[in-house]
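Asker: Quick one, structure for this:
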Amino acid sequence: MSEAFERAIAAFEPAHWPLAVGFSGGADSTALLAACAARWPGRVLAFHVHHGLQAAADDFERHCGAVCERLGVPLVVHRVDARHAPGDSPEDAARRARYEAFAVMTRMDAGRPPIQSIALGHHADDQIETLLLALSRGAGLPGLAAMPAHAARNALDIYRPLLTVPAADIRAWLAARDLPWIEDPSNSDARYTRNRIRAVLLPALDEAFPQFRTTFARSAGHAAQAQQLLAEFAAQDLEATGGPPAIKALQALSRARQANVLRHWLMQAHGCAPSAAQLEQLLDQVRACTTRGHRIHLKVAGGFAERRGERLHWYNAPPSPKT
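Answerer: Modelled structure (predicted):
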């Protein structure tokens, strides 16, 4: 039952040492930490993010300490404020806080070398949940590509070696070794869409399409490959149109390539992404910009896109005056 887990660990090889394992104390990260520690003794540490969102957060940390002592693995704990702002998603706020904590690892001192590799315990069920969430939101290719098995972020290589492993296989592997784990109570909270997908949709899909984890993952892989091609085309088109892009050069492209290069430019140069409606409005204005006096001034993400001379620019919106 746990053969897929064993194969995934055998195929995993980080590029840099030491290797950190994101360790929440849950089943997935416990199995990943134990397997990595057994394969590379003395070269692995556990990195626990204390979110402070639940009364049990201190208990989680104590549990992680006990498991790490049993495995002979050093534990690093980083505390964050993961509270979400009004109107913000609690899940998104917690995820941002985790990645900010991961970035701190690359600057560790106190005699410890900076960490350049971290492994996370996301598995096949998580990947399917991510894909279904993206579909529910009408996402484009970046969303449909779901989570990458390897990504570089803030000088850190992020690995997800278990993306092909079903959650049941991971728990079977743990049970065979009598390794304890904790169940996060928030995982059963039906207020969160991901939990409803896990509790309702995945069992239904399992019954209707037993191979759905494999086939859905294949589709996500196709989306990721297509997105990579789009990014390469966008980089070429941005080189031709300039940055900021020249409006006439944009007009020489098809509407689809205009959309692709504008998304790429906004993300690469300004770290923002337009909504679908905003991008459509911007494309309409680019098409209509045939006279020297045509004005473009549109809300795009957290700022504005506007015409300055023959080029399209973007700038941050000034903060609203306090009243």
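Asker: can we go C-alpha only for contacts and neighbour counts from here?
Answerer: OK.
Asker: Please identify the helix or strand for Val77.
Answerer: strand 75-79 (DSSP states H and E).
Asker: Name the residues of the longest helix seen in the chain that are buried.
Answerer: Criterion DSSP state H: the longest helix present in the chain is helix 212-241. Going by neighbour count (16 or more other C-alpha atoms under 10 Å), the buried part of helix 212-241 is 213, 216-217, 220-221, 223-224, 227, 230-231, 233-235, 237-238, 241.
Asker: hmm, back to that, tell me the helices and strands packed up against the strand holding Val77.
Answerer: Applying 3 or more C-alpha pairs under 8 Å, 6 or more residues apart in numbering; DSSP states H and E, one finds that strand 75-79 contacts strand 44-50, helix 57-71.
Asker: report the angle between the axes of the shortest one and strand 75-79?
Answerer: With axes from the mean of the first three to the mean of the last three C-alpha atoms, to 10 degrees as the criterion, the two stretches strand 44-50 and strand 75-79 enclose an angle of 20 degrees.
Asker: which helices and strands sit right next to strand 44-50?
Answerer: strand 19-22, helix 27-39, helix 57-71, strand 75-79.
Asker: End to end on stretch 147-163, go ahead and measure it.
Answerer: Stretch 147-163 has its terminal residues 8 Å apart, counting by C-alpha to C-alpha, to the nearest Å.
Asker: run this one through as well so I can compare:
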Amino acid sequence: MGSQPTEPDYSRTQMNLLATDRQDLEQVLASSLLRLRQQYPACQRLVLGVSGGLDSMVLLHACHRLLAQADQGQSQKQGQPTWPFAGLRVVHVNHGISTHAADWQAHCLAVCGELDIAFVAHQVRVTRVAGQGLEADARAARYAVFEQELAADEALLLAHHQDDQLETVMLRLLRAAGPRGLAGMPESRPLGVGMLWRPLLALPREQLESWAARHTVRWVEDDSNNDDRLSRNYLRQHIMPSLASHWPGWRQSVTRTAELGADADEILTEVAERWLAILSPDSDRLNCASLLNLSAALQRLVIRHWLLRETGQTPGWRLVQRVQVELLGAGENAQPEVNWQHWQLRRFADQLHVLEALEPVPPTPPEGYAWRPQGDGRLVARVLPGNGILRLYQASAGSAGDQAMRFPDGECVIRYRQGGEQCALPGRPRRALKKILQESAIPPWVRERTPLVYIDNKLAWIVGVGVCEGFQAVDEGAGWAVRWQMPSRQDHI
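Answerer: Below you'll find the predicted structure:
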């Protein structure tokens, strides 16, 4: 099959990516690391994520060679940039899944010892998440370690190459991914307080194999790589060879698709952020009435990016549709709920809410939880079992509820709603506590766990509402209020 002419909309970046497989691996790596240093000047040191397999061992040895050349003053003679970093260390994650995991860790330790490179290993326990495969669960555990390890002046290097990228794009295509999924793995992204960088992403695996053979690199083989029951292995062993035999240029086409997906995702992100600035400017909530004025497609875009912003996780197509139909399309008096992993998505007061799923409050002792003063008379923070922390702070009248509270100088106890409670807010008639919570816009899922402060067995303060009649501060300058830190990412009430 003859070579195809370059199409006019092929970007310069794309052409550079497609040309890199004709460049020397060390030259590509050195140029990539120099670009990392230029784009992220705060990055002073490198951390290599090393599994012991071919890819990561090639990256380890190539980095060591560049570092050695820089130390010997050879880089400039060979036309390569000098090593622009102050340090290099290796992190290995032992998932404990394979029976050979300990051998892989020992291999990595031995090689790093030979190369005189600092090495640390982490043993993790892979926690299974419903709806995810073992590979995804292991990946989550691995990246949690990487994020924990990285300092603000460090970048994590991973050895993903072009074949990994192609597999990723193909798998996401088969899973009905949108532009963000089809963009594949980014070359760089923030990770914790540091940065993740993939310097070999444009190189095919065969080039890594060739480099490993020339430099006698030793690596370990993951026995699971031959298990074609795993989607990535099946794709690699059966589908990709068939594609190559029928469409010799398929690699370039898929790579180009990834770049176009990245462009589309960047544009869509800009659009979504503009709408979020309007629909959710000052809180983690999303206004339903305004959202309903948008087209269905734009609604889904905004919902997707809102959830990503609030949870750090990209929601799937099905979830976004459920939010659109079950929450956004719910009746005025409905209290719909959509559960997603460890999050709860709810609608209340014409707003969409996303919150971490909370464990039920454990049974409360009949006498409640005593909140006793210290020897100096202060009420220190009171931990509520399974329900966060209460703190007393000084507040002038009008800064907390309708009025500040006098200092709790009697027996102070914390309880929760049991049903049938009544009280009066300052200057208002006595009414059912249930009605007061509803009219105060306390969300339904918060009402049952709202702390109630009793003084001498009388309701004195309703968290989220304010002081009750008879417990107002006499002196406006010496009032008090109660703040509740909930057991989740939600701040204070």
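Asker: Quick TM-score on the pair, please.
Answerer: The TM-score (TM-score structural alignment, normalised by the length of the first structure) is 0.87; 314 aligned residues with a C-alpha RMSD of 2.6 Å.
Asker: Just say which of the helices and strands packed on strand 75-79 of the first structure is most tucked in.
Answerer: Mean neighbour counts were compared across those using mean count of other C-alpha atoms under 10 Å; the top stretch is strand 44-50, at a mean of 24.
Asker: Can you give me the stretch of the second structure that the longest helix of the first structure aligns onto?
Answerer: Mapped onto the second structure using TM-score structural alignment, helix 212-241 of the first structure spans residues 250-279.
Asker: with the first structure superposed, average distance for the matching stretch?
Answerer: Superposing on the first structure places stretch 250-279 of the second structure at an average distance of 1.2 Å from its equivalents, by mean C-alpha distance after the TM-score superposition for the first structure.
Asker: mind checking how far that stretch is from the chain centre?
Answerer: Stretch 250-279 of the second structure sits 19 Å away from the centroid of its parent chain (C-alpha atoms, centre = their mean, to the nearest Å).
Asker: Name all residues that make contact with the corresponding residue of the first structure for Leu88 of the second structure.
Answerer: By TM-score structural alignment, Leu88 of the second structure lines up with Val44 in the first structure. For Val44 of the first structure, the contact set (C-alpha atoms under 8 Å, 6 or more residues apart in numbering) comprises 18-21, 36-37, 73-74.
Asker: So which of the helices and strands packed on strand 44-50 of the first structure is nearest Arg196 of the first structure?
Answerer: Arg196 of the first structure lies closest, by C-alpha to C-alpha, to one member of those: helix 27-39, at 19.2 Å.
Asker: After alignment, which residue of the second structure pairs with Pro180 of the first structure?
Answerer: In the second structure, Pro180 of the first structure lands on Arg218 (TM-score structural alignment).
Asker: swap that for Val200 of the first structure, please
Answerer: Aligned partner of Val200 of the first structure by TM-score structural alignment: His238.
Asker: Tell me the counterpart of Asp227 of the second structure in the first structure.
Answerer: Match for Asp227 of the second structure (TM-score structural alignment): Asp189.
Asker: Quickly note the distance from its match to Ile197 of the first structure.
Answerer: 11 Å.
Asker: The two: which is more packed in?
Answerer: More neighbours surround Ile197 than the other of Asp189 of the first structure and Ile197, with 18 against 12 (other C-alpha atoms under 10 Å).
Asker: distance of that one from Ser188 of the first structure?
Answerer: Ile197 of the first structure is 11 Å from Ser188 of the first structure, by C-alpha to C-alpha.
Asker: okay if I get the helices and strands packed on strand 75-79 of the first structure as TSV plus distance to Glu91 of the first structure?
Answerer: Output for these, formatted as TSV (distance: least, C-alpha to C-alpha, whole Å):
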stretch	distance to Glu91 of the first structure
strand 44-50	14
helix 57-71	16
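Asker: quick one: contacts of stretch 306-317 of the first structure?
Answerer: Contacts for stretch 306-317 of the first structure (C-alpha under 8 Å, 6+ apart): 244-248, 266, 270, 292, 295-298, 302-305.
Asker: Swap in 6 Å and give it another go.
Answerer: 244-247, 296-297, 303-305 (C-alpha atoms under 6 Å, 6 or more residues apart in numbering).
Asker: Next: stretch 305-313 of the second structure.
Answerer: In contact with stretch 305-313 of the second structure (C-alpha under 6 Å, 6+ apart) are residues Thr314.
Asker: starting at the chain centroid, how far to that stretch?
Answerer: 8 Å.
Asker: Could you pull out the buried residues of it?
Answerer: So for stretch 305-313 of the second structure, counting by 16+ other C-alpha under 10 Å, buried means 305-307, 311.
Asker: Stretch 282-291 of the first structure now?
Answerer: 282-283, 285-287, 289.
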